[in-house]
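Asker: Task: produce atomic coordinates for the following.
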Amino acid sequence: MTTLLLIEQVLNGLQFGVMLFLMAAGLTLIFGVMGLINLAHGSLYMVGAFAAAAVAGWTGSFFLALVGSMVAAAMAGALVELTVIRRLYARDHLDQVLATFALILIFSEATRWIFGSFPLFLNVPEMLKGTITLPGGIQYSLYRLTIIGIGLAVAVGLFLLISKTRIGMRIRAGENDREMIAALGVDISVLYTVVFALGAALAGLSGALVGAIQSVEVGMGEPVLILAFVVIVIGGIGSIKGALAGAILVGLTDTLGRTLLPVVFGSFMEVSAATTIGSALASMLIYILMAGVLLFKPTGLFGKT
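Answerer: Sure, this is the predicted structure:
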């Protein structure tokens, strides 16, 4: 494998990690502040992707498609929180899992009813098509590089929101002692709705960005949701910094594993067998990484002890 190809795969892993961060950031906020296991978070990712495809089809604007994805996912998230999730905060985690799993089925069937069973496609805007030359003569997709930039910008924005603003102060306080901030006059119900809508909007944005790389179809959010849970376990529940670190680790591990392991096995066996075995082992690497992190730091890299 050449050095240029390795650098390209590192960038691909970073892009994948940034996409996972957008999913995991909302998930870790919801779980950290509300203590809620939300299996339907992947459905909000799907809602964002379908909303983006629909808005892009109506307007021809990719920027409006991104805005539409966030608005649609945030509205769907707020509606779900007000009608269903709000009744689950005092229930145990099993009830939360069952209820949010039912939401997955509802979202999937509603999306299939509205958009049909066939995949939709979201085109990369003309200004972001093609490649850009990076230092060292590396040719890399301009759109994927834009995803990396957007993800990092969102990470900085979330950090500033949580650490420097009044709403961020309330979110941090709600994570540590929700009864106390309720006693101080903060409307905890409104805070929960805002946090849930924010997490949903980030998931919707992630779905819209990925929708221009792969097809937009029913059920596309569930595989990403599993990886997002791995990310927050590795990074530490409730930590935005941990979500970013965990997402990048998972993205790089998965991408480089799928690239390098077939090459390693290909040095002493047939190419077809090496590809099969390498791909199988690569899919296990992120779970091995998670187990290794939890072995030495059970709360995750940036989780609270």
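Asker: CA atoms for contacts and neighbours, from now on please.
Answerer: Noted.
Asker: tell me which element residue 140 falls in.
Answerer: Here residue 140, judged by DSSP states H and E, is contained in strand 138-141.
Asker: Residue 191 too?
Answerer: Counting by DSSP H and E, residue 191 is found in helix 188-211.
Asker: Which residue is the nearest non-sequential neighbour of residue 173?
Answerer: Across the structure, with C-alpha to C-alpha, 6 or more residues apart in numbering as the measure, the residue nearest residue 173 apart from its sequence neighbours is residue 181 (6.7 Å).
Asker: Are we agreed that the one you found is in a helix?
Answerer: Yes: following the definition DSSP: H, G, I helix; E, B strand; the rest coil, residue 181 is counted among the residues of a helix.
Asker: Look up how far residue 24 lies from residue 296.
Answerer: Using C-alpha to C-alpha, to the nearest Å, one gets 22 Å for the distance from residue 296 to residue 24.
Asker: For those two, work out which one has more neighbours and name it.
Answerer: Neighbour comparison, residue 296 and residue 24: the larger count goes to residue 24, with 37 against 10 (by other C-alpha atoms under 10 Å).
Asker: ok, back up a step: who does the helix holding residue 191 touch, helix- and strand-wise?
Answerer: helix 3-34, helix 41-59, helix 62-83, helix 166-176, helix 178-183 (3 or more C-alpha pairs under 8 Å, 6 or more residues apart in numbering; DSSP states H and E).
Asker: Nearest approach to residue 249 belongs to which of the ones you listed?
Answerer: With C-alpha to C-alpha, the closest approach to residue 249 among those belongs to helix 3-34: 7.2 Å.
Asker: Also this sequence, please, to line up against the first:
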Amino acid sequence: MSAVLLIEQALNGLQFGVMLFLMAAGLTLIFGVMGLINLAHGSLYMIGAFAAAWVAGLTGSFLLALAASLAAAAVAGVLIELLVIRRLYDRDHLDQVLATFALILILSEGTRWVFGSFPLYLDTPDWLSGTLRLPFGIDYSRYRLAMIGAGLVIAAALFAMISKTRLGIRIRAGENDREMIAALGVNISALYTLVFALGAALAGLAGALIGAIQSVQVGMGEPVLILAFVVIVIGGIGSIKGAFIGALLVGLTDTLGRALLPSAFATFLEPAAANSVGASLASMAIYILMAGVLIFRPRGLFGAAT
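Answerer: Below you'll find the model as predicted:
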């Protein structure tokens, strides 16, 4: 593989990683602060993608579509938290898993009823179409570069909010001792709703951004949710920094594995066998990475010691 192609695949892995971070950040906030296992997080990703595709089809504006994805996912998150999730905080994790799995089915069928069974498509805006010439003669997609930039800006803003703002202090305090901050006068119910809405909005934005690369369809969130859980396990539950590093590791491992492993086996296997073996190992690579991390750091790279 040439150096140019290797750099392009690394950029693809970086783009995939920052999108996974948007999913995993909300998921780790919800679990870290609320102690809630939310299997319906992928459905919020799907809702954001469908809202963006629908608004883009009506208005032709990509920026309005992104705003719609944030708003739709956040509103859906607030409604879910108020109507369902709020009743699960004092229940065990099995009840949470069963209830949020039921939400997946309800939201999937509801989305199918509203938008139909056929995929929707979100076009890349003209001002982000085409390629941009990078150093070393690399022509890379403007849209993917914009996704990387947007993801890094959001990550920096999220880090700053968690570490520098009053809201961030309350979120971190709620993660460590929710009874104490409730006793100090913080409205813990409002904080939970806000955190859930923030996590939902990030998932919806990730769905909208990916929607311009792949089709928007029912069930698109579940495969990404699985990867987001892998990211959290690698990075450490409740750690935004861990979610960011874990997402980049997963994105680069998956993308570079799919690009490099088939060619690595081509030196001593027939092309068809090399592609089959390489593709199979590439699909396993992120889980091998997760297993390796858990062997040496069972709490994840940046998980708090218990």
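Asker: Any idea what the TM-score comes out to?
Answerer: For this chain pair, the superposition-based TM-score is 0.99 by TM-score structural alignment, normalised by the length of the first structure; 305 aligned residues with a C-alpha RMSD of 0.5 Å.
Asker: Next, the angle helix 41-59 makes with the helix holding residue 191 of the first structure.
Answerer: Computed with axes from the mean of the first three to the mean of the last three C-alpha atoms, to 10 degrees, the direction of helix 188-211 of the first structure lies at 60 degrees from that of helix 41-59.
Asker: just how off-centre is helix 188-211 of the first structure within its chain?
Answerer: On the basis of C-alpha atoms, centre = their mean, to the nearest Å, helix 188-211 of the first structure sits 10 Å off its chain's mean C-alpha point.
Asker: what's the angle from it to helix 62-83?
Answerer: Direction vectors for helix 188-211 of the first structure and helix 62-83, defined by the same axes, to 10 degrees, enclose an angle of 140 degrees.
Asker: Report the mean deviation for helix 188-211 of the first structure after fitting onto the second structure.
Answerer: Between helix 188-211 of the first structure and its aligned stretch in the second structure, the superposed structures give an average distance of 0.2 Å (mean C-alpha distance after the TM-score superposition for the first structure).
Asker: sorry, back to before: show me what the strand holding residue 140 of the first structure is packed up against.
Answerer: Taking 3+ C-alpha pairs under 8 Å, 6+ apart as the contact definition, the neighbouring helices and strands of strand 138-141 of the first structure are helix 3-34, strand 131-134.
Asker: Quick one: the strands in the stretch 201-306 of the second structure, in order.
Answerer: Assigned by DSSP state E, counting those that start in this stretch, the strands in the stretch 201-306 of the second structure number zero.
Asker: For the residue lying closest to residue 145 of the first structure once chain neighbours are set aside, give its distance to residue 110 of the first structure.
Answerer: With C-alpha to C-alpha, 6+ apart as the criterion, residue 145 of the first structure has its nearest non-adjacent residue at 7.3 Å, and that residue is residue 15. Between residue 15 of the first structure and residue 110 of the first structure the distance, using C-alpha to C-alpha, works out to 30 Å.
Asker: which one of those two has more residues nearby?
Answerer: With other C-alpha under 10 Å as the criterion, residue 15 of the first structure and residue 110 differ in neighbour count, and residue 15 comes out ahead with 25 against 13.
Asker: Now do the contacts for the more buried one.
Answerer: The contact partners of residue 15 of the first structure, taken as C-alpha atoms under 8 Å, 6 or more residues apart in numbering, are 144-145, 147-148, 251.
Asker: most surrounded residue in those residues?
Answerer: When neighbours are counted as other C-alpha under 10 Å, the busiest of these turns out to be residue 251, with 27 neighbours.
Asker: Just to check, residue 254 of the second structure is in contact with residue 10?
Answerer: No: under the contact definition of C-alpha atoms under 8 Å, residue 254 of the second structure does not touch residue 10, with a separation of 10.2 Å.
Asker: quick one: which of these two has more around it?
Answerer: Neighbour count, other C-alpha under 10 Å: between residue 254 of the second structure and residue 10, residue 254 has more, with 22 against 18.
Asker: What's that one aligned with over in the first structure?
Answerer: By TM-score structural alignment, residue 254 of the second structure lines up with residue 254 in the first structure.
Asker: so who does its match touch?
Answerer: By C-alpha under 8 Å, 6+ apart, the contact set of residue 254 of the first structure is 13, 282-283, 285-286.
Asker: List the members of the residues you listed that persist in the second structure.
Answerer: Taking both residues aligned by TM-score structural alignment, their matches' C-alpha atoms under 8 Å as the threshold, the shared contacts between this structure and the second structure, drawn from the contacts of residue 254 of the first structure, are 13, 282-283, 285-286.
Asker: Okay, and which of the residues you listed map to helices?
Answerer: 13, 282-283, 285-286 (DSSP state H).
Asker: Which PyMOL command selects the buried ones in these?
Answerer: Selecting only the buried entries of these in PyMOL, with 16 or more other C-alpha atoms under 10 Å as the criterion:
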select buried, resi 13+282+285+286
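Asker: gap between the equivalent of residue 288 of the first structure over in the second structure and residue 256 of the second structure?
Answerer: Under the alignment by TM-score structural alignment, residue 288 of the first structure pairs with residue 288 in the second structure. Plainly put, residue 288 of the second structure is 14 Å away from residue 256 of the second structure if you go by C-alpha to C-alpha.
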